[in-house]
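K.L.:
task: produce atomic coordinates for the following.
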Amino acid sequence: MSEEQRKPRRRGRIAAGVGAAVVLGTIGATMVFSVGGGDGATGGRNTPPATAPVTKGDLAATKTAPGSLAHGSPTSLRGALQGTVTWLPKSGDTITRGETLYKVDNRPVTALYGDTPMYRDLKQGDEGPDVKQLNENLRALGYTSPYGDAYTWETTAAVNAWQKGRGLKVTGSVEKGLVVFVPGTIRVGELKAQKGSPAAEAILTYTGKERSATAVLPLSDQKLARKGDSVDLVLPSGTSVKGRITGAETVSSDASDGQGGGGTPGSGDKKKTEIKVSIAIKDQKALGNLQNATVDVNFTSEVRKGVFHVPVTALVARTGGGYGLEVTEGGTTRTVPVELGMFSNGQVEVRGTELRPGMKVTVPA
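P.N.:
This next block holds a predicted model:
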């Protein structure tokens, strides 16, 4: 046997930084590999330094987009009472139903829940969605108030009891400005006023209590922003948190093509259209103390159900073309030919007649 015949046969394993680059799979993953010898059992080779199992299950392809974590867009609150601001909350405070937003002439302005703003004084005989909100809030606070949108004598009695408990003058009617309807529990943002400021001006901004995320996708990826779909948010710590898409809107911004000068008309500036995606986060505790942060948002672009997949690094290039896996069994290895499918997160879908779940394939140590 010649010296050349005694040399062990080698296969090219996909690895970074060796050989020629090739683009593989539907995700456009770029991989670099070395091309070597043929196939066949290696017989007496030592046990490989590392192995990974062939897995059968679902494989999801994702696309990552930049995102931001915050408490949502702020809403401005302007006072509707004449007088002087005598007390303010602190930025970052949370205020819930029945609690004080601020004080005017030492009278508390109360937060109640509802979508209809307080646009008038409310008194017995009035009807409307604002009255319905008032009745609902009084019941939620423990007062006996009627159902429906009518301000009845029962509403008057409940308001009297509520005013007494709040230290207000008992009148049986609700003065415009002493109540502010907000969507739910809120978080105080920026204080616009200070003690001693006129009350009929900007007081503060607020957001929702819960943190949410927004992400921006190119218009071509609009199909990824399906309402109700789940996404993964990767926090600065590397922790992954689940989110759910609650909405998406098309937004435009100025984008220069680099050919214009100073943004003057006809200078080459263009409108850039993107998709702004709103994301709700159910597990607020998983966010820790993060208030405002940059995050990565992973959108699912494709899912393959019940497929075989292995780490990308398990692939070896076969002589004559194609790819295989080095399967280790009983202390020996053999090459199993496979066809490649989808790539995702370091995994690759593989198809082959000899594959079964749990097979051990060699991977770089």
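K.L.:
going by C-alpha atoms from here, please, whenever you check contacts or count neighbours.
P.N.:
Will do.
K.L.:
longest helix of the protein, counting residues only.
P.N.:
helix 153-166 (DSSP state H).
K.L.:
helices of the stretch 1-150 of the chain, residue ranges please.
P.N.:
Secondary structure of the stretch 1-150 of the chain (DSSP state H, counting those that start in this stretch): helices located at 3-6, 129-140.
K.L.:
this one as well, want them side by side:
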Amino acid sequence: MLHPWRIGVFTVVMILILVASFVAGSLVRRPESTALENRDTTVPVTARAEMREVQEVLALKGSVVSGTTVPIPDLNSGASGPTVVTDIAVGPGDSLAPGTYIGAIAGRPQIVIGDDVPLYRDLKLNDAGSDVARLQKALRRMGYQGVPVTGRIEAVTLEAVRLIYANAGLETPGKTKNDTTFRWLDFVQIPGDSGRVVQASAVASHVSRDAPLVLVQTSPNTIAARALILQADRLPPGTQLRLKWPSGESSSTVEAVSRLLPGDAAATKPPGKDVSIKLPDQAAGLPPGQEVDISLPTEGKAVLAVPLISIQRDAGGAFVEVLRRADEPSSTSASPPAPRKVKITIKAQAAGWAEIEADPSLPAGTEVRVP
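P.N.:
This is a model prediction of the structure:
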């Protein structure tokens, strides 16, 4: 038989347990409830401007390319006649300029003259024409300043012609000054008026289209590399580069950048632009086809930089939102400070950072907002 007081005690205990469970349940919150309440809360992400190295990464493969060469004489015009070499006065490495005696083919001298002189006829005393005027200008450039530009062959013009032969150790045409003849077939021309001999025929050999008297290089060897569009845009003429090849390394500069070119059919070159780089003296002995590694020089200096993820853009250009400058005290307010828009000028980018121009309103240590 249950006593009434026991029933009362049991009832009170059960009531207390239920009350405690209710109170505990009201204090414990489900994770889903917390997430729902915080769904509109923005957690600010910030970064800082820093003094650091921002080295652009550039890695290109280039190769040595031969300069332009021209045959002397140019037999592609269809000229015919004796082809035996009877004299050769220059060899590989020699420089050629107006007045240089190269050699002789079938006894006929081959002397360099200015490339703007029309060569098509012999000229003697009192002959006149525009070709005479150009010949006289060419003679003056060669150092014969006493030759007047009259457009008419005079004794002083013929005397300069005689001296060209005499200085080359050749017999001068004509017995006297007045009967000297400018024999146009004795003269040859080089584009740009100068060059370097890379190949010369031997005496008793025969010249042909494939074996000229001399092969002349009129422009120096260069280094060529195909760059992607974004890479080429960072390499305007004058840009300093670092070159490295198996036997050495040196610095050089960009000479020219081509227009946009398509990729080749063999897929060895992607679409992009060809970058022409001056061949430094240290690499003068590299043969055409030699591969060269190309990179930007390492400066190793710290510059003002901000993370790329903090940079925003609008119609006015690039900017960052400054929350607090390095020399400003931390805010004691519960709400974060309103960001201030500061325009920036980007000078270089690398490894997630952007070098920017120095700005008094954006010193190193400035806190910026990451959007």
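K.L.:
TM between them?
P.N.:
Put the two chains on top of each other and the TM-score (TM-score structural alignment, normalised by the length of structure 1) is 0.52; 251 aligned residues with a C-alpha RMSD of 4.5 Å.
K.L.:
that older thread, redo the helices of the stretch 1-150 of structure 1 as JSON lines? Include distance to residue 217 of structure 1 and mean neighbour count.
P.N.:
Formatted as JSON lines, the helices of the stretch 1-150 of structure 1 follow (distance: least, C-alpha to C-alpha, whole Å; neighbours: other C-alpha atoms under 10 Å):
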{"stretch": "helix 3-6", "distance to residue 217 of structure 1": "56", "mean neighbour count": "7"}
{"stretch": "helix 129-140", "distance to residue 217 of structure 1": "38", "mean neighbour count": "20"}
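K.L.:
now distance to residue 70 of structure 1 too, for the ones you listed, in a markdown table please.
P.N.:
Shown next, in a markdown table, are the helices of the stretch 1-150 of structure 1 (distance: least, C-alpha to C-alpha, whole Å):
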| stretch | distance to residue 70 of structure 1 |
| --- | --- |
| helix 3-6 | 65 |
| helix 129-140 | 28 |
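K.L.:
what residues of stretch 116-125 of structure 2 count as buried?
P.N.:
Neighbour counts over stretch 116-125 of structure 2 (16 or more other C-alpha atoms under 10 Å) mark 116, 117, 119, 123, 124, 125 as buried.
K.L.:
count the neighbours of the closest residue to the fourth one other than its chain neighbours for me.
P.N.:
Closest residue to residue 123 of structure 2 apart from its sequence neighbours, by C-alpha to C-alpha, 6 or more residues apart in numbering: residue 182 at 4.9 Å. Burial of residue 182 of structure 2, expressed as a neighbour count using other C-alpha atoms under 10 Å, amounts to 21.
K.L.:
how far away is residue 182 of structure 2 from residue 111 of structure 2?
P.N.:
Per C-alpha to C-alpha, to the nearest Å, residue 182 of structure 2 is found 12 Å from residue 111 of structure 2.
K.L.:
what does residue 206 of structure 2 give?
P.N.:
Distance from residue 206 of structure 2 to residue 111 of structure 2, by C-alpha to C-alpha: 18 Å.
K.L.:
residue 223 of structure 2 too?
P.N.:
Taking C-alpha to C-alpha, one finds residue 223 of structure 2 at 32 Å from residue 111 of structure 2.
K.L.:
who has more neighbours, those two?
P.N.:
A direct count of neighbours by other C-alpha under 10 Å for residue 223 of structure 2 and residue 111 places residue 223 higher, at 28 against 23.
K.L.:
hang on, that one packs against residue 64?
P.N.:
Yes: between residue 223 of structure 2 and residue 64 there is a contact under C-alpha atoms under 8 Å: 4.4 Å.
K.L.:
what touches both of those two?
P.N.:
279, 292 (C-alpha atoms under 8 Å, 6 or more residues apart in numbering).
K.L.:
quick one, strands of the stretch 51-200 of structure 2?
P.N.:
60-65, 69-72, 85-88, 95-96, 101-105, 108-112, 187-188, 195-200 (DSSP state E, counting those that start in this stretch).
K.L.:
what's the closest of the ones you listed to residue 237 of structure 2?
P.N.:
Among these, the nearest to residue 237 of structure 2 by C-alpha to C-alpha is strand 60-65 (16.2 Å).
K.L.:
comparing the strands of the stretch 51-200 of structure 2, which comes out most buried?
P.N.:
strand 101-105 (a mean of 23; mean count of other C-alpha atoms under 10 Å).
K.L.:
tell me what it is packed against?
P.N.:
Where contact means 3 or more C-alpha pairs under 8 Å, 6 or more residues apart in numbering; DSSP states H and E, strand 101-105 of structure 2 is packed against strand 85-88, strand 108-112.
K.L.:
is it possible to export these to JSON lines including distance to residue 130 of structure 2?
P.N.:
Listed next are these as JSON lines, based on distance: least, C-alpha to C-alpha, whole Å:
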{"stretch": "strand 85-88", "distance to residue 130 of structure 2": "32"}
{"stretch": "strand 108-112", "distance to residue 130 of structure 2": "20"}
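K.L.:
so which of those strands gets nearest residue 141 of structure 2?
P.N.:
Of these, nearest to residue 141 of structure 2 by C-alpha to C-alpha is strand 108-112, at 12.9 Å.
K.L.:
strand 101-105 and that closest one, what's the angle between them?
P.N.:
Orientation check (axes from the mean of the first three to the mean of the last three C-alpha atoms, to 10 degrees): strand 108-112 of structure 2 against strand 101-105 gives 150 degrees.
K.L.:
having no further points to raise, I will conclude here.
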